[in-house]
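In: A structural model of the following input is requested.
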Amino acid sequence: MSHSPTSRPALIVVDVQRAFDQWEAASRRRNNPQAVARIVDLLNAFRACGAPVFHIRHQGTHPNSSFLPDGTGYPVKDEARELAGEPVIVKQVNSAFIGTDLEARLRAAGIKTLVICGATTNHCVETTTRMAGNLGFDARLVRDATWTFDRIGPDGDAHSAEEIHAMTLANLNGEFARIVSAAEAITALRDA
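Out: The predicted structure follows:
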């Protein structure tokens, strides 16, 4: 029995861009070192099933942004490069739904379930996931296919990438999204 593409989830790959490699090279510490490998697993599974894949790119607007369109941080990492026919949606804010036609594309295709991965957990991935849930999509955030970086809070407290990642997942779980592993998302895709 074959399924129509609209009965399958869509993969949303958020901001897997070279700027994050540059941040690491500048000694910014991240968690989830295997996240890009899990994103590759998801891409391979979605493509093998003929399920839709949407690539999101962040385009910086501030002069010191790591994501300026003519800068070295803007291009996608080679591992996550889109294939012909896979849409690339460019955003200028944290949410992939603001200032883009992502929602319209998803609705036009009858897509109800979104599997979300990419970078960073507590910024563009979180904002996109929250909006997906608020817009009524069945959002599934892939915990091992996203990552973030250590940060200093407003009071000078140091927060590890692991702590930030875990708290973001806890905040989103249940209300905005279901938190899943890449293996769980792939199994669900194959069972759809």
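
In: can we go C-alpha only for contacts and neighbour counts from here?
Out: Will do.

In: number of residues surrounding Asn31?
Out: Residues contacting Asn31 under the criterion other CA atoms under 10 Å number 18.

In: is it true that it touches His159?
Out: No. The pair Asn31 and His159 fails to qualify as a contact (CA atoms under 8 Å) at a distance of 11.8 Å.

In: same for the longest strand anywhere in the chain, what does it pack against?
Out: Scanning the chain for the longest strand, with DSSP state E as the assignment, gives strand 138-147. Applying 3 or more CA pairs under 8 Å, 6 or more residues apart in numbering; DSSP states H and E, one finds that strand 138-147 makes contact with helix 35-49, strand 113-119, helix 126-134, helix 161-172, strand 178-180, helix 182-191.

In: dump these to a markdown table, plus mean neighbour count and distance to Glu86.
Out: As requested, these are arranged in a markdown table below (neighbours: other CA atoms under 10 Å; distance: least, CA to CA, whole Å):
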| stretch | mean neighbour count | distance to Glu86 |
| --- | --- | --- |
| helix 35-49 | 18 | 10 |
| strand 113-119 | 26 | 15 |
| helix 126-134 | 21 | 19 |
| helix 161-172 | 17 | 27 |
| strand 178-180 | 19 | 24 |
| helix 182-191 | 15 | 18 |
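
In: kindly check the end-to-end length of stretch 93-109 for me.
Out: With CA to CA, to the nearest Å applied, stretch 93-109 spans 24 Å between its terminal residues.

In: quick one: contacts of that stretch?
Out: Outside of stretch 93-109, the residues within contact range by CA atoms under 8 Å, 6 or more residues apart in numbering are 6, 14, 56, 58, 89-92, 112, 123-125, 127-128, 131.

In: go with 7 Å
Out: Outside stretch 93-109, the residues that touch it by CA atoms under 7 Å, 6 or more residues apart in numbering are 6, 56, 89, 91, 123-124, 127-128.

In: again, but for stretch 149-167
Out: Counting by CA under 7 Å, 6+ apart, the neighbours of stretch 149-167 from elsewhere in the structure are 28-31, 121-122, 147-148.

In: could you find the closest non-adjacent residue to Ala182?
Out: Spatially, and ignoring its direct neighbours in sequence, Ala182 is nearest to Val142 (5.8 Å; CA to CA, 6 or more residues apart in numbering).

In: second input sequence below; structure requested for side-by-side comparison:
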Amino acid sequence: MEIAENAALVVVDVQKGFEELGYWGPRNNPGADDNIAELIDVWQSTGRPVVFVRHDSVKPESPLRRGQEGNELKEYVARRRGKGAGPELFLTKTVNSAFLGTPDLGAWLKESGIGQIVLAGIQTNMCVETTARMGGNLGYDVVVAYDATYTFDLAGPFGWRRTADEVAQASAVSLHGGGFARVVTTAEVVESASGAGVPVPPGAAG
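Out: Have a look, this model is predicted:
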């Protein structure tokens, strides 16, 4: 795996509201926050572009709605904003995909000549997965750092319920097996990003 010199790290919805487990339920990947922080540090130290995404929920009961403390980025992410040597973008959204936020992520990537994105953040099967799927459809080379994401137990139809691990694994299988993205570990990304990368042009994904 090669991480391009200009690959963008997209940090999805790492917000305080996701700490409210009474609302969300049990989570997985307890080391995800440390891995997210490591990825940001590597990207900023190598001068690569970082995109910070915030979800402004329109649901009145959501901890992520605007005006609530839960809407804010987690402290370790907030303090890293503006600290990198490379370009940075901050965008907000009200839906799952970061490509449907403001300002326009796709336009920014295109203007910057970026063809590869690396995704980390919350939730694995929701906003991370939706952004990965849309990125793949748009022709980007998408990499998901699986252990730099997490999610929560989820109830579905027919009385089905899956644990956070089961939900996240199903998401990873769908993304990777379906060809939307390469799902890898944080360690793999860090190892590749720490070496000399080669820029990946827009539309490089098959």
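
In: who wins for most neighbours among the contacts of stretch 149-167 of the first structure?
Out: Within the contacts of stretch 149-167 of the first structure, neighbour counts (other CA under 10 Å) peak at Thr121, which reaches 27 neighbours.

In: which residue in the second structure aligns with it?
Out: The alignment partner of Thr121 of the first structure in the second structure, by TM-score structural alignment, is Thr124.

In: for its match, give me its contacts.
Out: With contact set as CA under 7 Å, 6+ apart, Thr124 of the second structure has these partners: 149-151, 168.

In: now swap in Val128 of the second structure and tell me
Out: Per CA under 7 Å, 6+ apart, neighbours of Val128 of the second structure: 12, 119, 121-122.

In: for Ile186 of the first structure, same thing?
Out: With contacts taken as CA under 7 Å, 6+ apart, Ile186 of the first structure has the following neighbours: 42, 45.

In: how about it, what's its partner in the second structure?
Out: Counting by TM-score structural alignment, the partner of Ile186 of the first structure is Val190.

In: can you give me the distance of that match to Arg133 of the second structure?
Out: Between Val190 of the second structure and Arg133 of the second structure the distance, using CA to CA, works out to 22 Å.

In: swap in Val14 of the second structure?
Out: As judged by CA to CA, Val14 of the second structure and Arg133 of the second structure stand 19 Å apart.

In: now Glu75 of the second structure
Out: Noted for Glu75 of the second structure: a distance of 28 Å to Arg133 of the second structure, by CA to CA.

In: equivalent analysis for Gly115 of the second structure, please.
Out: 15 Å.

In: please work out which residues of the first structure line up with stretch 56-67 of the second structure.
Out: Using TM-score structural alignment, stretch 56-67 of the second structure lines up with residues 59-70 of the first structure.

In: first to last residue in the matching stretch, what's the distance?
Out: Start to finish, the residues bounding stretch 59-70 of the first structure are 10 Å apart (CA to CA).

In: so how far is it from its chain's centroid?
Out: Here stretch 59-70 of the first structure shows a centroid-to-chain-centroid distance of 19 Å under the convention CA atoms, centre = their mean, to the nearest Å.

In: ok, stretch 10-22 of the second structure next?
Out: Relative to the centre of its chain, stretch 10-22 of the second structure is centred 11 Å away, using CA atoms, centre = their mean.

In: which parts of it are buried?
Out: 10-18 (16 or more other CA atoms under 10 Å).

In: and of the contacts of stretch 149-167 of the first structure, the nearest to Pro52 of the first structure?
Out: Thr121 (21.9 Å; CA to CA).

In: distance check, that closest one against Leu169 of the first structure.
Out: Spatial separation of Thr121 of the first structure from Leu169 of the first structure under the definition CA to CA is 8 Å.

In: what residue of the second structure is the furthest out?
Out: Residue farthest from the centre of the second structure, counting by CA atoms, centre = their mean, is Phe158 at 29.9 Å.

In: which residue in the second structure aligns with Asp21 of the first structure?
Out: Taking TM-score structural alignment, the alignment pairs Asp21 of the first structure with Glu19 from the second structure.

In: quick one: residues contacting Pro52 of the first structure.
Out: Under the criterion of CA under 7 Å, 6+ apart, the contact partners of Pro52 of the first structure comprise 10-11, 46.

In: whoops, I mixed them up, Ala132 of the second structure
Out: 142, 180-181.

In: and if we set it to 8 Å?
Out: Residues near Ala132 of the second structure by CA under 8 Å, 6+ apart: 119, 142-144, 175, 180-181.

In: which one of the residues you listed is nearest Glu69 of the second structure?
Out: The shortest separation between Glu69 of the second structure and any of the contacts of Ala132 of the second structure is 24.2 Å, and it belongs to Leu119 (by CA to CA).

In: show me what contacts the closest one?
Out: Here Leu119 of the second structure is in contact with 9-12, 128, 132, 142-145 (CA under 8 Å, 6+ apart).

In: could I get these as a markdown table with distance to Thr185 of the second structure?
Out: Conversion of those to a markdown table gives the following (distance: CA to CA, whole Å):
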| residue | distance to Thr185 of the second structure |
| --- | --- |
| Leu9 | 14 |
| Val10 | 15 |
| Val11 | 15 |
| Val12 | 17 |
| Val128 | 15 |
| Ala132 | 15 |
| Val142 | 13 |
| Val143 | 10 |
| Val144 | 8 |
| Ala145 | 5 |
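
In: for the contacts of Pro52 of the first structure, which one is nearest Gly71 of the first structure?
Out: The nearest one, if we look at those relative to Gly71 of the first structure and count by CA to CA, is Leu11, at 26.4 Å.
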